[in-house]
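In: Mind looking at a prediction? Sequence and model below.
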Amino acid sequence: MNTAAPSDLPYLDAFPAPSHEAWRAAVDKVLKGADFEKKLVGRSVDGIRIEPLYDAASGARAFRAQAGRWHVASRLDHPQADEAQALAMADLEGGAEMLTLAFAGARAARSYGLVADDVATLDRALDGVMLDLIRLRLDPAPQGRVNALMVAALVEKRGHAPSELSIEFGLDPIGVLASHGSLAAPWPELGRRLAAVIAALKQRGFKGPFITVDTRPYHEAGASEAQELGAALATAVAYLRALEAQGLSLAEARDAIAFTLVADTDEFLTVAKLRAARLLWNRVQQACGLTPKPATIHVETAWRGLTRRDPHVNLLRGTIAAFSAGVGGADSLTVLPFTAALGLPDAFARRVARNTQLILLEESNLWRVADPAAGAGGFEALTQALCEQGWSRFQDLERERTDDQQGMLAGLINGHVQQGLARERVASAKAVATRRIPITGTSEFPNIRENAVSVLEVAPVRKSPGQLGSTVARNPGEIVKALLGGLNRSEALIPPHDGLAIDALPSHRLAEPFEALRDKADALPQRPTVFLATLGNIADFTARAGFARNLFEAGGLAAPSGDGFAQNGATDLDALVGAFRQSGAKLACLCGSDTAYVDEGAAAAEALTKAGATVWLAGRPGEIEATLNKAGVSSFIFVGCDVVETLERAQAIVSA
């Protein structure tokens, strides 16, 4: 609502400025006594109040280091070097300007990833890629230290000046611990190795950033926006402490750190989360006595939001998430291809993912405003609320202690992080099952006749552990030289000893319960059918028949409906029962108006039961529940019911 002073548009002054009271009076008139809070006020999973209307507002702003376009990133994640190179070149020629190296073993590689055990193979995968003209980033992965040194060796082999390159080295041992459940050495030793690698890379002229605080493992495990922000801050502070303990100044440690955050389909909360992340990182720097520098933030669209069913809907999800990331101030962005949940995306899916960003950049011109959300009351309020909630979660993590650890590491070791995320997963699973969180194309408006999409025919990578590493201690500089001489990855590893082990965070997509139901139905010799026993005229049963068909098809059960069985203002029960017998179905669902249920529901249920049907009813039975149950209705489907549990029971009936 605009309550500002008269603008520079004179014609606006001819109209009276609306007041909040006048708006509320108009709303109450439309609501007709309904509860304003329940109807129009929402809450995020963190409990943040989301109003239907906000006044214009202003808040603290944290800009990117460089205004302008964000960098379009594509993933280099094909296991075979030659195939990876061809896909990477197509991406770069098609408009990408950043490549993300996802080595085999990285959580984000999804069981694929580049298999490169020596510099020659890495060189082949990047053949033709001009490292001085693009940006390169490494996805956090086990053996991240060796991955970083292999890239450094490749740069030296090609004769580039490291200071002129833009490379994010992706070191994130805490993220690897969270996603994989183990580290090869105690944390003090890992801190020493981390500092040694950073020192060696800086000595060669690389500018970094060297460490990536990656929140994807937490998001995939169910994290809310505030939990993701809290994990990011606590992890970053753990790295600041570790590097300071190894002799780096806080400013040097700060400059070594970049962030990877997630954008999902909640536009407002995604924009607010990214804006809040910058403000919170500034606050951490101030608390450390530093003059704040802008965070470097890479954003990836949400894995947990992708679906395997009706995957073309993922195009819409990717577009919303990409738009939100651009408005929220991402420095670089990866849009996951729409087929990513089905396998390794092909060239077409990768092209569409690139073009999603290019259209937002070139045609929508999102990059031309530094902070488009500034001044909008909704975004400002949500940003401030997430700052408060994120800081609270950060403080909660900082209070965690184990025998010799504190903060994020302690929270992972003692299970505090896992328990908090598990609670969020349970809550989100319930919301998905009841369709309070709808998944278009999967739990809502499913398409049981969907066309197949193509992915690359590549087997998942199953790498053997190989050697335990060299028994000869080498510093990072010596390893780079040895890699240039042909040293194999396994020989550059340090044998594990007395490492850390925790319960790894699960990687979870919201659609998985419904996908499992669809897979089970598709595995049957023929698609099972539910008979929709419609009562009365077509106008009377269409709404509930549509609801029932939508619900059953979400579990892979066909539920066709026709023009009904109306006769003289009622239902021809003989025709209805005859159609049921002809359908071959075992489950029948009554669909009609409340009046029809009162007048004909019991008779229809009794007739269908005698014909051998298990009878359900679409809608809430109200006062006639006992009568319907006595007539044979054994279950009711309605808005807010547990659809997953309902479909499991339906499948048991139709497949018996």
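Out: The structure has been received and is ready for your questions.
In: drop to CA atoms for contacts and neighbour counts, all remaining ones
Out: Fine.
In: Strands of the stretch 551-656 of the chain, residue ranges please.
Out: 566-567, 570-571, 587-591, 614-618, 633-637 (DSSP state E, counting those that start in this stretch).
In: quick one: which of those strands is nearest Ala263?
Out: The stretch from those with the least distance to Ala263 (Cα to Cα) is strand 633-637; that distance is 33.8 Å.
In: can you give me the offset of the closest one from its chain's centre?
Out: In terms of Cα atoms, centre = their mean, to the nearest Å, the centre of strand 633-637 is set 35 Å apart from its chain centre.
In: Can you give me the buried ones in that strand?
Out: Of the residues in strand 633-637, those buried by neighbour count under the rule 16 or more other Cα atoms under 10 Å are 633, 635-637.
In: Buried ones in the helix or strand encompassing Arg518, by neighbour count?
Out: According to DSSP states H and E, Arg518 maps onto helix 512-522. For helix 512-522, the buried set under the neighbour-count rule, 16+ other Cα under 10 Å, comprises 512-515, 517-518, 521-522.
In: Use this one as the comparison:
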Amino acid sequence: MSDTPVATPVSFAEFPAVTTAEWQARLTRDLKGQDPATLRWPLPDGFSVESFYHREAWAALGGPPAPLAHPQAPWLNVPAITVPAGEGRAQIEQAVAALAKGADGIHFILTDAPAFAVHYLAEQLPLAHTYIGYTVATGPDELLRQLVEAAPGTALRGFLRFSPVAVPEGAELSDYRRALRRCVSLTTGMPDFPTLAVNGAFFGNRGATATQQIAFSLNTAAALLAELPNAEISPTQVAAAMHLHVAIGPSYFPEIAKLRALRRLWATLLHAYGLPAALNQRLRIHAHTATWTQTTLDPHTNLLRHTTEAMSAVLGGADTLSVAPFDSLFAEPNDFSGRLARNLSVLLREESGLGQVQDPAAGSYFIETLTDQLAREAWVLFQRMEAAGGLPQVRSQMLEEIKEAATETFRRIASGQQVVVGTNRFQQRGERFSFHPKKLLRSAAFDVTRATYPTEVLRLATALHFERREKKSKRAAVVLLGSNTNQVILESFLNMLLPHERPEIAVSHPPGTLSLLYSSPEEATLMYATPEQFQQFARFIYQIPSEKQVFIPPTLLSSDMPTLQEAVRVFGFQEMKVQGYTTEQVLDRLQGR
């Protein structure tokens, strides 16, 4: 229009251009002899981030990349609600209330999908207009059939994620091909309801690096493209029905780059399969705050983590976002933490304005370079896995590589190289828990796959020991600290000692053993045992005689002191040796006493 103001080009001609070489020379001068390489930031992915980036970084990328397509802006705020066994009417009403208070959609995680009150859902929430995601462990096609029947002629909005418990993500698809194909058929003509989830969060929440999360997500997508097309379902239909679920951690810039790299490589994957490029515009990414990085110690720090995670998700281009309540590891769902989680996304959109710009990270020398590096590394890893046979053949290899990455994270946290605020640095001395450690450790729902679990469980078990000693309890307990956790304990302990206090450390446990804490009213002893020894011990304590009966021992086992003491001796548990210190001294220091 003629009355539209014309933007004046912004330039700073009065300032001379500074080349990368000149910046490097200035850095060298300011560092006063220190090697500039010390400023590099090594990532778990195997490469380092430079201390600064300049315009010349674009030359390595072939010029400034075009902004990524982001079709749905701003993102949708989609809280997750777990529905226990039963119809879930209370949770449906909870969803109605959440939608009235700032949520844009709901993600139902269904424990018992066949019992879910689908018709009541359709009465309370118009399915044609309400964005609803569903995660189910069984019968995805049956739930979808019920949804279609409850709202005939309605094009659903949301997504469906099938996550079978017995066969985790990326495993054998042969048992489920028929159900998944039926899901694709039932939703033909529903572009806003993808039904084939590529669950990269499965890898991210087990400690995978960003590169591994991207690559293994692509391997999962490739498996779906290879397994599902047949005479009735085309590869194009399969690709159009796929959507990505991603866990977002607190490493701010790499998480932004991770999502951007995923979008770029998705286009590459479609091209490799000869599929229409327009399908890349339909890709939907659902992001949620990572369980891998949540903590039980100083739990309000989870609010801060979730803030940076949510910002990374929306700046990286997520279409929908779920923010977990800060206390979800140990507390029942409650209005207070649920409201804070829901409002976090609302604040970012309504007050910070993060939804006003398409691909706000575009053009950043640093983020564009990091996006390119992650994409290149991930594509190489993806191709390596495909060359080895692809999924499901390489699943065990994938999990082993993730385990190595997770173990390295445990080591970095224990040694203090990786800071977790409130857990291994800046702890609350004498912290009083808002939950009961004994009840939490006994809970089958307690998430033991997190990065801080080896550190947390020792603190929780130690607190239990001191509480038992103060109460002069006549019972004793054995707490399972984890597999190969003794090294984590030692490194955490060493990290708390002053240089002149550090003795020679002796530890004599074979690889693959379990770390345990034996606690009686008189003493606490760090021990180790093989998985077989611990299984036999637990069966004895709980009087489960049949070796054929499936039995998963709880984290915390307790009994009267004579029985437990004798069982520890009979089943061959061995004491971990820390030269120069008693176990009580080690635990005192780790507990901040």
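Out: Great, that's in hand. As the structure is a computational prediction, the values presented were derived from the model and not from experiment.
In: now the strands of the stretch 551-656 of the first structure in TSV, with distance to Glu168 of the first structure?
Out: Converted to TSV, the strands of the stretch 551-656 of the first structure look like this (distance: least, Cα to Cα, whole Å):
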stretch	distance to Glu168 of the first structure
strand 566-567	68
strand 570-571	69
strand 587-591	57
strand 614-618	55
strand 633-637	52
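In: Could you grab the helix/strand/coil label for the aligned residue in the first structure for Ala267 of the second structure?
Out: If you follow Ala267 of the second structure across to the first structure using TM-score structural alignment, you land on Asn282. Recorded secondary structure, Asn282 of the first structure: helix (DSSP: H, G, I helix; E, B strand; the rest coil).
In: Nearest spatial neighbour of Asn282 of the first structure, chain-adjacent residues omitted?
Out: The shortest distance from Asn282 of the first structure to any residue other than its chain neighbours is 5.2 Å, reached at Pro292 (Cα to Cα, 6 or more residues apart in numbering).
In: Quick check: buried residues in the lengthiest helix in the second structure?
Out: Residue-count comparison of every helix in the second structure, with assignments taken from DSSP state H, identifies helix 365-387 as the longest. Judged by neighbour count using 16+ other Cα under 10 Å, the buried positions of helix 365-387 of the second structure are 365-379, 381-382, 385-386.
In: so who does Gly230 of the first structure touch?
Out: Residues in contact with Gly230 of the first structure (Cα atoms under 8 Å, 6 or more residues apart in numbering) are 390-395, 397.
In: do you know which of the strands of the stretch 551-656 of the first structure lies nearest Gly208 of the first structure?
Out: With Cα to Cα as the yardstick, what comes closest out of these is strand 633-637 (56.2 Å).
In: still on that earlier bit, next, format the buried residues of strand 633-637 of the first structure as JSON lines and append distance to Phe580 of the first structure.
Out: JSON lines is the format used below for the buried residues of strand 633-637 of the first structure (distance: Cα to Cα, whole Å):
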{"residue": "Val633", "distance to Phe580 of the first structure": "16"}
{"residue": "Ser635", "distance to Phe580 of the first structure": "18"}
{"residue": "Phe636", "distance to Phe580 of the first structure": "19"}
{"residue": "Ile637", "distance to Phe580 of the first structure": "19"}
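In: quick check, nearest of those residues to Ser332 of the first structure?
Out: For the buried residues of strand 633-637 of the first structure, with Ser332 of the first structure as the reference and Cα to Cα as the criterion, the closest is Ile637, at 45.1 Å.
In: how much does the helix holding Arg518 of the first structure stray from the second structure?
Out: Once superposed with the second structure, the aligned residues differ from helix 512-522 of the first structure by a mean of 1.4 Å; criterion: mean Cα distance after the TM-score superposition for the first structure.
In: which part of the second structure lines up with that helix?
Out: The alignment places helix 512-522 of the first structure over residues 453-463 of the second structure (TM-score structural alignment).
In: How about residues contacting the matching stretch?
Out: Contacts to stretch 453-463 of the second structure, defined as Cα under 8 Å, 6+ apart, come from residues 295-297, 410, 414, 423-424, 437, 479, 481-482, 485, 488-489, 492, 517, 587, 590-591.
In: and these, which of them are in strands?
Out: Of the positions in the contacts of stretch 453-463 of the second structure, 479, 481-482, 517 sit in strands, assigned by DSSP state E.
In: Give me the spatial nearest neighbour of the residue sitting nearest the centre point of the first structure, chain neighbours excluded.
Out: The residue lying closest to the centre of the first structure (Cα atoms, centre = their mean) is Ala302, at 2.3 Å. Leaving aside its chain neighbours, Ala302 of the first structure sits nearest to Asp264 (5.1 Å; criterion: Cα to Cα, 6+ apart).
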